[in-house]
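Student: here is a sequence together with a model predicted from it:
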Amino acid sequence: MSVAKIQGKKMFLAGEWVHRHRLIEVRDPKDNSLITTVPAAGANDVLYAIEEAKEGAKIAAAMPVHERIAVLNRAADRIAANKEEYALTIAREGSKTIKEARKEVARCIETLRLSAEEARRINGETIPFDQMPGNENRIGYYYRFPIGIIAAITPFNDPLNLVAHKVGPAIAGGNAIIVKPATVTPLSALLLAEAFDQAGLPPKVLSVITGYANEIGDPLVTHPDVRMISFTGGMSTGEAIARKAGLKKIAMELGSNSPVIVLSDAEIDDAVESTVSGAFWAAGQNCLGVQRVYVEEAVFEEFKEKFVERTKQYRIGDKLLEDTDMGPMITDKEAIRVENWVNEALDKGATLLCGGKREGAFYMPTVLTDLPDNCTLAKEEVFGPVVTLYPVRDLNEAIQESNRVHYGLQAGIFTRDLEKAFEAIQRMEVGGIMVNDSSDYRIDAMPFGGVKGSGLGREGIKFALQEMTEPKVVCFKLAKNKL
C-alpha cells in the first residue's frame, strides 16, 4: 500500500477523515520529490476540533480503564502488524534511515503498550485527616481525574513515537487530545491516528490536524477549553507558546546542547562508538544528540584520532538502503543553517577535523576542535550532524564547562570510578545522566525532560500521566460516635 493511498489527502478531524481544498505538499528531503499531500487546516478546523473534543473528553473520561487498555493494545497490534509500512513512511518523509525508522516503530509499539499498562496504575491514596487535632471524625482519600482537552504539538525528528508519547498517556488518562504534527512530517502522525481509528477509539477523542503553525497554532494554544499543552520543539517557540497560552498546564521539551565527559580511565573504544552514534543519529537532529565532548587531556589525542576515524567510516546516502548510516537533514534550509554555523565557527578560529561539506540537504558528519566561546555553535543547539571535542584538565573543569550553556536535558560520562561518576551525577545540571553511555540514551518508561532552557515537566508514560491528570480530594465528616 502506497503512502498516498494510505492517507488519500485527508486529516483526522474528531474521528472523521476529511479533505480540504488547500493542500500541503509532503516531500522527501533526500531529493525533494513529492510523496503526497495533506490538507492545510484553518483556524475554523481547530475551533471545530476543540468543540468536538469537549464531548470527546466526556466520552474518554467515561471509558472504563479496561476499555482504554484494550484500545491502546489494539492500536499497538495494528502498528506491529504493519511495522514495515510505518518504518517506510518515517524514512521517506523524514531524515531517518530505514534502520533508524524501524527502531522508532518498535519504540512506538512499546510506548503504547506502556500506556496500556500504566492506565491500570492511576492510583490515589487514603489521607489520615486525623493527623490534625479536631479532625478525628474525618476520613477520606484522593483520586486522579482527567484534565480534559490536551493540545499536542510535535516535531519532525521522531514523527511517530513522539506523537505516541503524547497520545498514549492522554488516552490512558481518559482525556481528549488534538495533535498538530510537524508540517514537514505529518504522515506518521496520521498513520498513528489510523491505528487508533481501527482499534475502536471512540470518535471525538482524537484529532490529528495538519496545517501551518502560523495559521492554526495560536487558536489551538490560546483556547480556554484546552487545559494542557504538550509541546516538543525549539526553545524560542516554547517561550512564545508559554506567553500566549494563558492559565493552563504546560509540558515542554525544548532541546539541548548535550555534553559528554570522557575521563582518562574510560574504555576509550566504547566511548568513541557510543558518542559517534549519539552525535550523528538521525543526521544529528535529535534532542539528546551529543554536541560537546569533554575529554581528559591524558587521553584526548587518542580519543580524537579514533573519533575522527570512526566518523569518516559513516556511510551517507539513500535512507532506504540497509547499509546507510546517515541520511539528509530535514530540508535544504536546515542544512544551510548548519553550514553557516560551522563556517562562522571556522571564521572565528575553530579547527575542522572532518566533514564541513554540504550537498543539498545532506550535511557531512562534522567534527571540530578549538571552538571559540563567541560563536553560535558553542551556545545553541545545532540540531545537525556536528560535534565539538574539547580537552580538559580534570572532571571539575569538565563539569563546569558542561554546565555553561542554558540547556540541561541529558548528559553522559565515561569512567570506571564510581566516586567520580557520583560527583558528576550530583553536580551536572541536567534532567538525566548516563554513566558509560552517551547523552543519547532513553527508554520510553523513564522520566524524560530537562532543566533550565530544556523544558518544563517530564515525559515518559507514568510521568506524563501525572501531568495529564489532576488529584481530587474526598473527605467524609462522620458523627464522632461512629469512629
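Tutor: Happy to help now that I have it.
Student: can we go C-alpha only for contacts and neighbour counts from here?
Tutor: Fine.
Student: ok, now which ones touch the nearest residue to D323 once chain neighbours are set aside?
Tutor: Closest residue in space to D323, ignoring its immediate chain neighbours: R315 at 7.4 Å, by C-alpha to C-alpha, 6 or more residues apart in numbering. R315 sits next to D323, T324, D325, M326 when contact means C-alpha atoms under 8 Å, 6 or more residues apart in numbering.
Student: any of those buried? List them.
Tutor: T324, D325, M326 (16 or more other C-alpha atoms under 10 Å).
Student: looking at those, spot the one nearest L191.
Tutor: Nearest to L191 among the buried ones among the contacts of R315: M326, at 24.1 Å, using C-alpha to C-alpha.
Student: elements contacting the host helix or strand of A240?
Tutor: Applying DSSP states H and E as the criterion places A240 in helix 235-245. Applying 3 or more C-alpha pairs under 8 Å, 6 or more residues apart in numbering; DSSP states H and E, one finds that helix 235-245 makes contact with helix 213-222.
Student: show me where the stretch 301-450 of the chain has strands.
Tutor: Using DSSP state E, counting those that start in this stretch, the strands of the stretch 301-450 of the chain run over 351-354, 358-359, 362-363, 366-369, 386-392, 410-414, 432-435.
Student: out of these, deepest packed?
Tutor: Highest mean neighbour count of these: strand 410-414, a mean of 29 (counted as mean count of other C-alpha atoms under 10 Å).
Student: nearest to E125, out of the strands of the stretch 301-450 of the chain?
Tutor: Smallest distance to E125 across the strands of the stretch 301-450 of the chain (C-alpha to C-alpha): 28.5 Å, for strand 432-435.
Student: isn't E52 right up against K204?
Tutor: Yes: counting by C-alpha atoms under 8 Å, E52 does reach K204; the two are 5.6 Å apart.
Student: adding another structure so you can compare the two:
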Amino acid sequence: MKENYTDHQIEIRSPIDNELLGTVPAMTKQQVDEKLEEARKAFKEWKEIPLFEKADRINKVADLLMEHIDELSALLMKEIAKDEKSARSEVSRTADFIRFTTDIAKSMQGETIQSDRFPGFSQDKISMVTRVPLGVVLAISPFNYPVNLAASKIAPALVGGNTVVFKPATQGSLSGVYLANLFYKAGIPEGVLSVITGKGSEIGDYVVTHKGVDFINFTGSTEVGKHISEITSMVPVMMELGGKDAAIVLKDADLDLAAKNIVAGGYSYSGQRCTAVKRILADETIADSLIEKMKVLVEQLKTGNPSEKDVTIVPLISEKAADFVCGLIEDALNKGATLITGGKRSGNLITPTLFDNVTTDMRIAWEEPFGPVLPVMRVKTVEEAIKIANESDYGLQSAVFTQNINDAFSVADKLEVGTVQINNKTERGPDHFPFLGVKSSGLGTQGIRYSIETMTRPKATVINLH
C-alpha cells in the first residue's frame, strides 16, 4: 500500500478495502524544529506543576477514552484492520494503564542516604535523592497498537515531568492524532504534548538525531531500532523491537492447555504482535497429538473483515506485509515442510497457516513473520529445544508448557529472553510487570514504574553537617 502526497498531506487508506480514511501532514524538517522548540519551552513550566495536578489532568484522558470507545474502536478497525474485540480491548486497557500510571507516580518517593554507611566517612553528610525529568521525550509508536503503545510512552513521560513529541506510525497516525486530541481535551497543553507526522524516510533520521531530543522511546522493527542506535549519540533510548517467541512443549505438558494457548497467542490479530507465539518447539513424542489438537482450533478461527463478529484473522496491514509472509510460506514448502492447514491468500488476507516438520534451514524457523503462520519444529530433548530457542537473534519472550514445576524453572533459567511464560501464551502485561527484550528484541525495561524511572533520573543534593 503506497502513501500518496497531496499538498504535503499523506493519505491514510484502510488495509481492508483501500478506503480513504483521512490525511495527516507530511511535515517538513522546519516544522519538526518548531514542534521541538515548543516542547522545550513548555518543559520549563510543565516540570514545575505539582504531581497531583499533572496526575489529575492525565487521569481525565482515561475517562475520555472510555467515553469515546465506540468511535475510537471503529477507527482502529478501519485504519489498522483490528477486529472489534481487540480494538475495544486496546482502548479500555489504555484507560486502565493511564489510571495505574498516575497512582504509581504518586506512590514513588525519594530517599535519604547517610554517609557513615561507607568506610571512611562520618555522619556529617546526608544525600537527599529525588527524581527529576529528563526534558523532551521523543515517543515513536508502531502501527499495531497505535493507542496503547502511544499512551504507554506518553503517560509515564508526562507524569514524570517531561514534555513529549509524539510521532505515530504513518499507518495508525489517525488513531494516534485522535489520542493526542483527548490529551488536549483533558487539559494537557499543546507543546507539553506535540504531534509530528510524516514519512520516516523523510523526517525519521532528522528527528531522532535532533539536538532538542533528550530521550527516545521507540517501538517498531528491529531493523529500524538498530538504525536509530547507530545514528544517535549520548541520548538515552528505550526500544521495544521484534521477537521470535518460542513455545516449548515438553512431553508431560497438558496438550489441550498448550494447544489452546499457542493458537490464541499465535493467531490473534493475525499474529501482528511482537509478543505473538511465532514457533513451536515440541517434543517429538507428543508432536502428533499437539498438532492434531491445534489443527482443530486453527480451522475454527474465523477469517474476514474486522467489522464481522468474532473475527480473529484479519487482513494484514499492507500488501508488502502479505507478500513477505507468503514468501516465508513458499520457502517452507519448497524446503519440505508439511502444510497442515491454511496457506491461502486473498488480497492482504492470509488464512491461518500451520506447518509441521519445519527445520532450521527454513526462513520461518528464524524470521519474524508478523502474520498468521506458525511452524512446528520437532525436538528430541529439552536441551535441543533450548539450544534452538537461544540461537535466535531475538530474545523477547518464550513459553514453557510442562506439568513439572522444577522442569519449568530449569528451562526458564536457561532461556535468553526478557520474560518466560509458564503454561501460558507469550503476551505483554499486566502492564505493571517488567516488559523487556534482550539481544535484538530491545533496550531498557518497560512497565509502569520502570518506564517512569527510565524517563526520569536521580538527583542527589548533599547536605554537609559541619
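Tutor: Received, thanks. On a predicted model such as this, the values are computed, not experimentally measured, just so you know.
Student: more neighbours: which of E52 and K204 of structure 1?
Tutor: When E52 of structure 1 and K204 are compared on other C-alpha atoms under 10 Å, the one with more neighbours turns out to be K204, at 26 against 20.
Student: what residues does the residue nearest to R120 of structure 1 when sequence neighbours are not counted make contact with?
Tutor: The shortest distance from R120 of structure 1 to any residue other than its chain neighbours is 6.5 Å, reached at V65 (C-alpha to C-alpha, 6+ apart). By C-alpha under 8 Å, 6+ apart, the contact set of V65 of structure 1 is A119, R120, A172.
Student: map V65 of structure 1 across to structure 2 for me.
Tutor: Taking TM-score structural alignment, the alignment pairs V65 of structure 1 with L51 from structure 2.
Student: quick check: that match vs T94 of structure 2, distance?
Tutor: 20 Å (C-alpha to C-alpha, to the nearest Å).
Student: hmm, what's the outermost residue in structure 2?
Tutor: H466 (51.3 Å; C-alpha atoms, centre = their mean).
Student: so what's that one closest to, chain neighbours aside?
Tutor: Excluding the flanking residues, the one nearest H466 of structure 2 by C-alpha to C-alpha, 6+ apart is D124, at 6.3 Å.
Student: for T112 of structure 2, see how far away that neighbour is.
Tutor: Distance, D124 of structure 2 to T112 of structure 2, using C-alpha to C-alpha: 13 Å.
Student: which positions in structure 1 sit opposite the top helix by length along structure 2 in the alignment?
Tutor: What stands out as the longest helix in structure 2, according to DSSP state H, is helix 84-107. On structure 1, the counterpart of helix 84-107 of structure 2 by TM-score structural alignment is residues 98-121.
Student: what's the match for the residue nearest to H466 of structure 2 in structure 1?
Tutor: Checking TM-score structural alignment: D124 of structure 2 goes with N137.
Student: I'd say the residue farthest from the centre of structure 2 and S122 touch.
Tutor: No: contact criterion C-alpha under 8 Å: H466 of structure 2 and S122 do not qualify, at 10.8 Å.
Student: can you count the residues close to the equivalent of L182 of structure 2 over in structure 1?
Tutor: In structure 1, the residue matched to L182 of structure 2 (TM-score structural alignment) is A195. Residue crowding around A195 of structure 1 was assessed by other C-alpha under 10 Å; the count is 21.
Student: so what's the residue nearest to A195 of structure 1 when sequence neighbours are not counted up against?
Tutor: Of all residues not flanking A195 of structure 1 in the chain, A75 sits nearest, at 5.0 Å (C-alpha to C-alpha, 6+ apart). Contacts for A75 of structure 1 (C-alpha under 8 Å, 6+ apart) come out as L112, A195, F196, Q198, A199.
Student: let's see 10 Å
Tutor: Applying C-alpha atoms under 10 Å, 6 or more residues apart in numbering to A75 of structure 1 gives the contacts 69, 81, 109, 112-113, 168, 192-201.
Student: aligned to it, what sits in structure 2?
Tutor: Under the alignment (TM-score structural alignment), A75 of structure 1 pairs with V61 in structure 2.
Student: name the element that match belongs to?
Tutor: Taking DSSP H and E as the criterion, V61 of structure 2 maps to helix 51-67.
Student: N44 of structure 1 too?
Tutor: Going by DSSP H and E, N44 of structure 1 is in helix 43-62.
Student: any idea how far that helix is from the chain center?
Tutor: A distance of 25 Å separates the centroid of the chain from that of helix 43-62 of structure 1, by C-alpha atoms, centre = their mean, to the nearest Å.
Student: before we move on, what about stretch 428-446 of structure 2?
Tutor: For stretch 428-446 of structure 2, the distance to the chain centre is 9 Å (C-alpha atoms, centre = their mean).
Student: and what of stretch 67-82 of structure 1?
Tutor: Stretch 67-82 of structure 1 sits 21 Å away from the centroid of its parent chain (C-alpha atoms, centre = their mean).
Student: if I look at D103 of structure 2, how far off is E67 of structure 2?
Tutor: Distance, D103 of structure 2 to E67 of structure 2, using C-alpha to C-alpha: 21 Å.
Student: more neighbours: which of the two?
Tutor: Taking other C-alpha under 10 Å, D103 of structure 2 and E67 do not tie; D103 has more neighbours (15 against 11).
Student: which residues does the aligned residue in structure 2 for K312 of structure 1 contact?
Tutor: For K312 of structure 1, the aligned position in structure 2 is E299, judged by TM-score structural alignment. Shown in contact with E299 of structure 2 (C-alpha under 10 Å, 6+ apart): T341, G342, T351, P352, T353, L354.
Student: looking at the residues you listed, which is nearest A246 of structure 2?
Tutor: Among those, L354 lies closest to A246 of structure 2 (C-alpha to C-alpha), at 14.6 Å.
Student: roughly how far apart are the nearest residue to the closest one once chain neighbours are set aside and G204 of structure 2?
Tutor: Distances taken as C-alpha to C-alpha, 6+ apart place L374 nearest to L354 of structure 2, at 5.0 Å, with adjacent residues excluded. Going from L374 of structure 2 to G204 of structure 2 by C-alpha to C-alpha gives 32 Å.
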